[in-house]
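Visitor: no sequence on this one, just coordinates:
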């Protein structure tokens, strides 16, 4: 009797494992037998091809496109992704057929980050449309794209320069400093004021971002957790997932603190900033839109801060690393700064007379592709695409890295060459294949703001400082990088010598 019970208990304990295995086999074989579905490599049950992606998934996917075509499929974890690897297919999907490709897949980490709110992680639909329309209009009203934004950036440049000068000739890692400087532009728009770099609350917020986006030990794992959430049960990933959730909780605690302080000073007769505008909509009796609630403003604050601080600071750091490795680029920009701006105040009106600086920034955005796989999309309908039939709710990845490193469009794409964007007369040429912020309805709405910040921060730094490598023996190459959600430079130190 006891032996029978032991056998029964043993069988009972195996049922969940057998069930998971059977389910994974179902997904595995259903994928390979879909009619007229894009071809692709076969992966393992449960994990798919996640272990084959390597340290640089965009390069791996680009290589696979040589075998399977620019539109192919790949199982990553329990999901079957369709991968778009060239400009033409991405352009067709996100612009010509945007009604079919504007969704967001229901992915665990994206769900946890968005909690069903915000704009970036919210699925396509009326609520997403209304919130994006509100955010774009509000930011425009607050000065994005106008002279006020330039004034905010140039004022912050002075605080940044003061901090750099206080360090003397000592080499240091500028990562957190740049996040704080660019983040303060967002603080001005969101909350109506900047935060001192040593503010305790601000430092905690930056530390949370640092763990998620910049740590070499965690950054690649976060991407894997997004595309294949099942790996969170594996050793190594389990710790990263736990740390990510803790940092997410900390971030929302900080945002709650900032929001409560702001609500205490709210006056509907004096609307000062983005948060005030949102709170005014929440309190308005005439506004019937149910999306205007506290969880939504939390998420909008987080998204805008990440997009406006992490992304821009990363591109500035890539630029600084380039100066340290290849000072000839810094010298050419310095020459333009001296000739066009002199000792005056940098302005966007100077951009037309600084072709090499514009070419340098476009090459940085191309060569060091900010978000190599962009944010995942999802089909919102059954659709015919590229000669294939793609079912509704299929997750889709757009390989922006492949587009911006396409040898058929960019000669020697792995080389950093700003002059590729200068014509015979030395004038800057805008290239439509440089799409760091993607395009279509789900493009990054901060793209205009990012380009203005990059130009003004970079020209202001060159105007005031010479960037010099802290140590040639420990300086990473411009071709190094840590591949995650955002492609970030490794840790490095440089000196900023006053000119």
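Guide: The structure has been received and is ready for your questions. Remember, it's a predicted structure, so these values are computed and weren't measured experimentally.
Visitor: going forward, measure contacts and count neighbours with C-alpha atoms only.
Guide: Fine.
Visitor: Okay, buried residues for the longest helix along the chain please.
Guide: For the chain, the longest helix by residue count, based on DSSP state H, is helix 2-32. Buried residues in helix 2-32, defined by neighbour count with 16 or more other Cα atoms under 10 Å: 24-25, 27-28, 31-32.
Visitor: Starting from residue 80, give me the distance back to residue 109.
Guide: 17 Å (Cα to Cα, to the nearest Å).
Visitor: how about the nearest residue to residue 291, chain neighbours excluded?
Guide: The shortest distance from residue 291 to any non-neighbouring residue, by Cα to Cα, 6 or more residues apart in numbering, is to residue 127 (6.6 Å).
Visitor: And for residue 426, the neighbour number?
Guide: Residue neighbour count, defined by other Cα atoms under 10 Å, stands at 11 for residue 426.
Visitor: cool, and residue 465?
Guide: 18.
Visitor: What residues does the nearest residue to it once chain neighbours are set aside make contact with?
Guide: Closest residue to residue 465 in three dimensions, ignoring its sequence neighbours and counting by Cα to Cα, 6+ apart: residue 498, at 4.5 Å. By Cα atoms under 8 Å, 6 or more residues apart in numbering, the residues touching residue 498 are 165, 464-466.
Visitor: Against that first model, consider the following:
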């Protein structure tokens, strides 16, 4: 995956050179960047930046949970499903369902293509792997249906694009608002990565970079209420009896903002994750991907994307605020996702590698 992430990162850097010294909204283009990773994994295909067909898909995907008018109502429906039958929530739900259908039809085209070209000896992506299991896996398993395949691909795009892109946007919003930490991170990138391609192996020698990213994930929990779970049996928790079959909504943001665990939790302080010896302290109390058997399956991919893309952009550009103002750090809830309002920046190239000419 590191090879794929670095390739997309390099293509993104090339694309960003066309915006040098011009204002650009990172938030918008990060969505494209992370979606291309998912497309490569799920569909076996990537798109050049600016491809109109892919742009149409991303527009629909971004509005599923990010439509300014509908997102708050979808968030309410997520908590209280019966609201979907009452106007204006019912109208928002209809638009949501229509957007889902558009995405599913788009994905069906690729599923049909894969079925025609399917070669059991040449598995290239998620769809191929699913089709292989359908034909050669356990015959009694009825989960491997085409309907399920469409839903899986949709979920990979929605969950894998929005969360990582918003986390990256938050990283750079804090990066610009806290120049004292940005300066240390820039120096770590120079000293540890230099002109090499970023790798997860570099993290061991970059304590501030790792602490900074972990503090962003603590301070801005992307999915504050995670996703709804269902109790499989009656259980007791802290004196409360939770019956079998009850919906449970985990409050991840509550864990990240607990003053008993994190003194002054509203304060952004990456140094709380660095020990007295200057080493990064990975915390199992920061759980943006949730915990347990149902934790986010994209955790490893997302962490690699965020670290590699973040350090690669710091490596290649001097990143400055646009229009003489800093990206806002106030919270904006877009449906179930906590998204930054904007992250408009101006880029100044630091170096231009020969591989860009290949």
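Guide: Arrived safely. Every value quoted in this text rests on a predicted model; they were computed, and no experiment measured them.
Visitor: Would you mind reporting the TM-score between them?
Guide: Laid over one another, the chains give 0.93 as their TM-score (TM-score structural alignment, normalised by the length of the second structure), with 350 aligned residues with a Cα RMSD of 1.7 Å.
Visitor: Please say which position in the first structure residue 270 of the second structure maps to.
Guide: Residue pairing (TM-score structural alignment): residue 270 of the second structure is matched to residue 418 of the first structure.
Visitor: actually residue 203 of the second structure, not the one I typed
Guide: Under the alignment (TM-score structural alignment), residue 203 of the second structure pairs with residue 351 in the first structure.
Visitor: quick one: which helix or strand includes the residue lying closest to that match once chain neighbours are set aside?
Guide: Closest residue to residue 351 of the first structure apart from its sequence neighbours, by Cα to Cα, 6+ apart: residue 358 at 7.1 Å. Following DSSP states H and E, one finds residue 358 of the first structure within helix 355-367.
Visitor: And that helix, what does it pack against?
Guide: Applying 3 or more Cα pairs under 8 Å, 6 or more residues apart in numbering; DSSP states H and E, we find helix 355-367 of the first structure packed against helix 311-325, helix 327-336, helix 447-464.
Visitor: mean deviation (superposed) between that helix and the second structure, please.
Guide: Compared with the second structure after fitting, helix 355-367 of the first structure deviates on average by 0.5 Å (mean Cα distance after the TM-score superposition for the first structure).
Visitor: neighbouring contacts of that helix?
Guide: By Cα under 8 Å, 6+ apart, helix 355-367 of the first structure touches 315, 318-319, 329, 332-333, 336, 351, 404-405, 413-422, 426-429, 434-436, 454-455.
Visitor: end-to-end on stretch 396-415 of the first structure?
Guide: OK, stretch 396-415 of the first structure end separation, Cα to Cα: 29 Å.
Visitor: next one: stretch 79-90 of the first structure
Guide: 20 Å.
Visitor: starting at the chain centroid, how far to stretch 296-303 of the second structure?
Guide: 9 Å (Cα atoms, centre = their mean, to the nearest Å).
Visitor: what comes into contact with that stretch?
Guide: With Cα under 8 Å, 6+ apart as the test, stretch 296-303 of the second structure has contacts from 1, 160, 164, 289-290.
Visitor: So which bit of the first structure is that stretch matched to?
Guide: The aligned range for stretch 296-303 of the second structure is 444-451, by TM-score structural alignment.
Visitor: what's the answer for stretch 66-76 of the second structure, then?
Guide: Counting by TM-score structural alignment, stretch 66-76 of the second structure corresponds to 214-224 in the first structure.
Visitor: Let me have the contacts of residue 498 of the first structure in TSV, adding distance to residue 301 of the first structure as columns.
Guide: Below are the contacts of residue 498 of the first structure laid out as TSV (distance: Cα to Cα, whole Å):
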residue	distance to residue 301 of the first structure
165	31
464	32
465	33
466	35
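Visitor: Pull out the buried residues from these.
Guide: Buried among the contacts of residue 498 of the first structure (16+ other Cα under 10 Å): 165, 464-466.
Visitor: before we move on, the earlier item: does the residue nearest to residue 291 of the first structure touch residue 296 like I think?
Guide: No - judged on Cα atoms under 8 Å, residue 127 of the first structure makes no contact with residue 296 at a distance of 10.8 Å.
Visitor: Can you check which part of the second structure stretch 63-81 of the first structure sits on?
Guide: Under TM-score structural alignment, there's no match for stretch 63-81 of the first structure.
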